[in-house]
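S.K.: quick one: sequence and predicted model below, then my questions.
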Amino acid sequence: MNTVMDRAEIVLWVRHANGRWSARTVWVVVVDGEAYVRSAFGWRSAWYRRVLMHADTEVEVAGVRLSVALQPVDDPELVQRVSGAYWAKYGLSWPGPVESMNGREAAATTMRLTNVGQVSQLPA
């Protein structure tokens, strides 16, 4: 099966106020069967700020773009578990970037991908 949650990274498309779309490759991790992403640059990332303003958002996997929603996570225990998932998935290959992704600023941007059920089965 080829799902969003099986991927090392996904392309997140976010619509600008003027209707233009921009793409950003992000790492995706899974905790308790749900997918999570973070902004590596915290609040400084324009895509993250647009998502918080309810911009249309899509994910692209295997050449397929589908609408999703991102929901901010404010539960500290869940944020810690997501940090653990980043270490488990990426830590051996990318310890420096993972340290950054688990830093205070980036961890504060943890978001759950919702409506992922709609994108669960994608072509290889």
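M.R.: Perfect, thanks for sending it.
S.K.: every contact and neighbour count from this point should use C-alpha atoms.
M.R.: Noted.
S.K.: ok, R24 - contacts?
M.R.: Counting by CA atoms under 8 Å, 6 or more residues apart in numbering, R24 touches 11-13, 47.
S.K.: same check on A23?
M.R.: Neighbours of A23 in contact, by CA under 8 Å, 6+ apart: 11-14.
S.K.: hang on, the earlier thing: give me the subset of the contacts of R24 that lies in helices.
M.R.: Of the contacts of R24, the ones assigned to helices by DSSP state H are W47.
S.K.: the contacts of R24, buried ones only, as a PyMOL selection?
M.R.: Entered in PyMOL, the line below selects the buried ones among these, by 16 or more other CA atoms under 10 Å:
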select buried, resi 11+12+13+47
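S.K.: put this next to the previous one:
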Amino acid sequence: MAGNPLRHVGDEQEIIIGFQRPDGSWGSTPVWDVQVGDDIFVRSMTGAKGGWYRRLLDNPDGEVRHGEHVHPVHAEAVSDSKTVAAVTEAYETKYAGSPYLPPFFGKDSENATLRLAPR
């Protein structure tokens, strides 16, 4: 989407993703993010088992924090193979050389890809 107010988030090495727990309380965790075009994506390195990922699937309205900035977001599951491949390539490029990168490339992780849209 042109003019996506989240575009600058793609420059961050790590963001904090906020989510609502089943009991209504809020939690957060640091995650890696990538930008493809104007869109921002996150991926659970543990696939569907990731707690933050499951909570955003249950209630897709969350938030992204970096520095002093807080952005309300809506998480959308991504299943389009072309988009998933582009996200994988973006992870390879942005985090090249990190010893923590390999888990982001398994099928479980690829299937746990979310697009973050502003809300």
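M.R.: Arrived safely. None of these values were measured; they are calculated from a predicted model.
S.K.: what ranges does structure 1 have for its strands?
M.R.: 9-15, 21-27, 29-31, 34-37, 57-61, 64-72, 111-114 (DSSP state E).
S.K.: contacts for the fifth one, please.
M.R.: Right, the one you point to is strand 57-61 of structure 1. 4, 10-15, 51, 65-70, 122.
S.K.: which members of those residues are the farthest-apart pair?
M.R.: V51 and L122 (23.6 Å; CA to CA).
S.K.: out of those two, which sits in the busier spot?
M.R.: V51 (20 against 16; other CA atoms under 10 Å).
S.K.: got the contact list for the equivalent of the more buried one over in structure 2?
M.R.: Mapped onto structure 2 by TM-score structural alignment, V51 of structure 1 lines up with L56. Taking CA under 8 Å, 6+ apart, we find L56 of structure 2 in contact with 19-20, 62, 75.
S.K.: mind doing that once more with 10 Å?
M.R.: Neighbour list for L56 of structure 2: 17-21, 62-63, 74-77, 114 [criterion: CA atoms under 10 Å, 6 or more residues apart in numbering].
S.K.: so which of the contacts of A23 of structure 1 hold up in structure 2?
M.R.: Contacts conserved in structure 2 for the contacts of A23 of structure 1, using both residues aligned by TM-score structural alignment, their matches' CA atoms under 8 Å: 11-14.
S.K.: closest one of those to R20 of structure 1?
M.R.: Looking across the kept ones among the contacts of A23 of structure 1 and measuring by CA to CA, the closest to R20 of structure 1 is V14, at 8.5 Å.
S.K.: pretty sure the closest one is touching R50, no?
M.R.: Yes. V14 of structure 1 lies in contact with R50 (CA atoms under 10 Å); the separation is 7.2 Å.
S.K.: ok, the closest residue to P72 of structure 2 other than its chain neighbours - how many residues close by?
M.R.: Leaving out its chain neighbours, the residue that sits closest to P72 of structure 2 by CA to CA, 6 or more residues apart in numbering is E63, at 4.3 Å. By other CA under 10 Å, the residues close to E63 of structure 2 number 22.
S.K.: and if you look at L113 of structure 1?
M.R.: By other CA under 10 Å, neighbour count at L113 of structure 1 equals 21.
S.K.: can you find the partner of it in structure 2?
M.R.: Match for L113 of structure 1 (TM-score structural alignment): L116.
S.K.: from Y86 of structure 1, how far off is R112 of structure 1?
M.R.: Distance from R112 of structure 1 to Y86 of structure 1, counting by CA to CA, to the nearest Å: 14 Å.
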